[in-house]
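> Sharing a model that was predicted from the sequence below.
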Amino acid sequence: RALDDLVRSGKVRYIGCSNYPAWRLGQALAASERLGISRYDSVQPRYNLLYREIETELLPLCRNEGLGVIVYNPIAGGFLSGKYKKGDDPWEGSRFQLGTAGKRYQQRYWDDAYFDAVQLLREGLDGRGQAMASVAIAWVLAQPGITAAIVGASSAEQLEPALDAPDLELDDELLELCDNVWLGLPRRSVIEGYR
């Protein structure tokens, strides 16, 4: 009821949740309806070319219920920028070395299958003049039901691919490449990453 009180008092306009699996979000929406209180207007899940598990249940639920989907991690912590190479260790100061979060990023992506997927994307983009990070963000934004993507950057230079992404044209060949990047990866648990 605390969130409902904030909405009714005019202190917030919309409420959302982060890292809810579809079943948990469905429960919350049903409870809001049953109790006659404000419901979630948006959800914030992880989503990128390497992690698409939300497509099976969460995205269809959000489209059906009219919820905004504001995804985070669209370039997989920089992994989809192509700057990390197979066989190398993550360098000091990178997202993959930042304490507990760094360990989580390594568990998610620092694996030969993921390096191979990034290499496939790199080779497919060769000669196209498109930055990997821009393509990764543009692909996320082009998916049905995605409202926006949260992009982090530690420099103005890192922000450039995000600024280029909305204007990037994704032709059929590029969309097929993006699908192939994911199809070669092992499937992960739908609840991985949820808290």
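Sure thing, it's come through. Quick caveat, the model's predicted, so the values are computed rather than measured.

> contacts and neighbour counts: CA atoms only from here.
Noted.

> K103 versus the most centrally placed residue in the chain, what's the distance?
In the chain, the residue lying closest to the centroid (CA atoms, centre = their mean) is Y47, at 2.3 Å. Relative to K103, Y47 is positioned 19 Å away (CA to CA, to the nearest Å).

> Over to K85?
17 Å.

> try N180
Plainly put, N180 is 27 Å away from K103 if you go by CA to CA.

> who touches G26 in this structure?
When contacts are counted by CA atoms under 8 Å, 6 or more residues apart in numbering, G26 touches L61.

> returning to what we had before: does the residue nearest to the centre of the chain touch L141 like I think?
No: when contacts are counted by CA atoms under 8 Å, Y47 is not listed as touching L141 (10.4 Å).

> which outside residues touch stretch 160-180?
Against stretch 160-180 from outside (CA under 8 Å, 6+ apart): L49, L121, G124, A131, A133, S134, V135, I137, A138, W139, L141, V151.

> Now the terminal residues of that stretch, how far apart.
OK, stretch 160-180 end separation, CA to CA: 25 Å.

> Report the buried residues of it.
P161, A162, D164, A165, L174, L177, C178 (16 or more other CA atoms under 10 Å).

> Closest one of those residues to S18?
A162 (21.7 Å; CA to CA).

> element containing the closest one?
helix 156-164 (DSSP states H and E).

> this is the comparison structure:
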Amino acid sequence: MEYRYLGRSGLMVSCLSLGGWVTYGGQVGPEVAQSCMKTAFDNGINFFDTAEVYSGGQCEIDMGVAIRKFGWKRSDIVISTKLFWGGKGPNDRGLSRKHIIEGTDACLKRLQLDYVDLLYAHRPDPDTPMEEIVRAFNYVIEKGKAFYWGTSEWSAQQITEAHAVAERLHLIAPLMEQPQYNMFHRDRVEKEYLPLYKIYGMGTTIWSPLASGLLSGKYNEGVPPDSRLAIEENAVMKRLRDSLESEDGQAKIRKVVAMGEIAQQLGCTPAQLALAWCLKNPNVSSVITGASRPSQIEENVKCLKVVPLLTDDLMESIEAILTNRPALDYNFRSS
């Protein structure tokens, strides 16, 4: 396993991490979640991601049970959770000081932990003043309930505003952002955030590296009944499922088929190629993966052997298939 510094901090996270969205507490039971987390840990993954909204908090509960069951040394794991959608009450959502502090306490109770390493603002909150948000996260960190705070799906402007507030008040600024990033969703990570990596040393823990499984090739011939996109009660999955029938969805599938040919040449799976492609970006601290069975984790970890195979020429071949590079003056070359 490769470990990377999380932005401009001394914290090291495994470049592949395991997240619980949709899966743990919902799609699979606690025993499967425990098996997946154990397999991840045994393969060098030290970073586990959840959120208060995942399966109504059950994901945090299941992950917390697994952590206690295996007796992992706390310094050997990095745990993150996210705040925004904490319940149905008027003060159970958003980023008010009240919800950030009470929501953090509720998360820790479900996780059975004294603190989390990373605490995210799951979405921006235009109804709460930025100063209130920054002060609240700073308070939580000073109370020892979290070590670092960050954002998820915030714009560069909103992140910059948070840093400006923190600098003016001599408070702790956000360290990391958790954006969606994959071969089909690139603009924010590769273009909008570019100044933030240089100015603030921002780290990224990216989600949906396989575009909800689309880049794995599993949907080339339709939607398998045991896949995420087959979950009827999840509105996000339903929207993605319906999008596959559109002209744009079919065009993406054709690109996935072409990417599969490159993967075959490299002796890897399309999923491993897609994960390796994300890891090739030096501004990615960790790629959050999902898994409903341990074997998926074992397969995902093999992508680490693919990264060195992604030469400049091969990356250009991939670009020729994707045709969606957002910034012509930016690439993943190490020079």
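Good, I have the coordinates. From a predicted model like this one, the values you see are computed outputs, not experimental measurements.

> TM-score for this pair?
Once the chains are laid over each other, their TM-score by TM-score structural alignment, normalised by the length of structure 1 reads 0.84; 184 aligned residues with a CA RMSD of 2.1 Å.

> so the longest strand along structure 1 corresponds to what in structure 2?
Taking DSSP state E as the criterion, structure 1 has its longest strand at strand 68-72. Aligned by TM-score structural alignment, strand 68-72 of structure 1 falls on residues 203-207 of structure 2.

> and the matching stretch, which residues are buried?
Neighbour counts over stretch 203-207 of structure 2 (16+ other CA under 10 Å) mark G203, T204, T205, I206, W207 as buried.

> Pull the residues that contact that stretch.
Contacts for stretch 203-207 of structure 2 (CA under 8 Å, 6+ apart): 6-8, 175-181, 197, 283-289.

> what residue of structure 1 takes the place of K69 of structure 2?
So, by TM-score structural alignment, K69 of structure 2 is left unmatched.

> for K69 of structure 2, helix, strand, or coil?
What DSSP: H, G, I helix; E, B strand; the rest coil gives for K69 of structure 2 is helix.

> Can you get me a residue count around R122 of structure 1?
17 (other CA atoms under 10 Å).

> before we move on, what about the one 4 residues further on?
The number of residues packed around D126 of structure 1, counting by other CA under 10 Å, is 11.

> how far away is it from D171 of structure 1?
Applying CA to CA to D126 of structure 1 and D171 of structure 1 gives a distance of 15 Å.

> ok, back up a step: so where is the helix holding A162 of structure 1 in structure 2?
Helix 156-164 of structure 1 maps onto residues 294-302 of structure 2, going by TM-score structural alignment.

> circling back: ok, average deviation of the helix holding A162 of structure 1 from structure 2?
Averaged over the aligned pairs, helix 156-164 of structure 1 sits 1.8 Å from structure 2 after superposition, using mean CA distance after the TM-score superposition for structure 1.

> got a list of contacts for the next helix or strand after the longest strand of structure 1?
As assigned by DSSP H and E, the chain's next helix or strand after strand 68-72 of structure 1 is helix 99-109. With contacts defined as CA under 8 Å, 6+ apart, helix 99-109 of structure 1 is touched by A76, G77, F79, R95, F96, Q97, F115.

> which of the contacts of stretch 203-207 of structure 2 count as buried?
Listed as buried from these are 6-7, 175-181, 197, 283-289; burial here means 16+ other CA under 10 Å.

> Where strands are concerned, which of these count?
Using DSSP E, those in strands are M176, E177, S286, V287, I288, T289.

> any idea what the second one aligns with in structure 1?
With TM-score structural alignment as the criterion, E177 of structure 2 lines up with V43 in structure 1.

> Tell me which stretches of structure 2 form strands.
3-5, 12-14, 16-19, 47-49, 78-83, 116-121, 146-151, 176-177, 203-206, 286-289.

> and the ones you listed as JSON lines, adding distance to V65 of structure 2?
Formatted as JSON lines, the strands of structure 2 follow (distance: least, CA to CA, whole Å):
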{"stretch": "strand 3-5", "distance to V65 of structure 2": "25"}
{"stretch": "strand 12-14", "distance to V65 of structure 2": "21"}
{"stretch": "strand 16-19", "distance to V65 of structure 2": "15"}
{"stretch": "strand 47-49", "distance to V65 of structure 2": "13"}
{"stretch": "strand 78-83", "distance to V65 of structure 2": "13"}
{"stretch": "strand 116-121", "distance to V65 of structure 2": "15"}
{"stretch": "strand 146-151", "distance to V65 of structure 2": "19"}
{"stretch": "strand 176-177", "distance to V65 of structure 2": "27"}
{"stretch": "strand 203-206", "distance to V65 of structure 2": "24"}
{"stretch": "strand 286-289", "distance to V65 of structure 2": "20"}
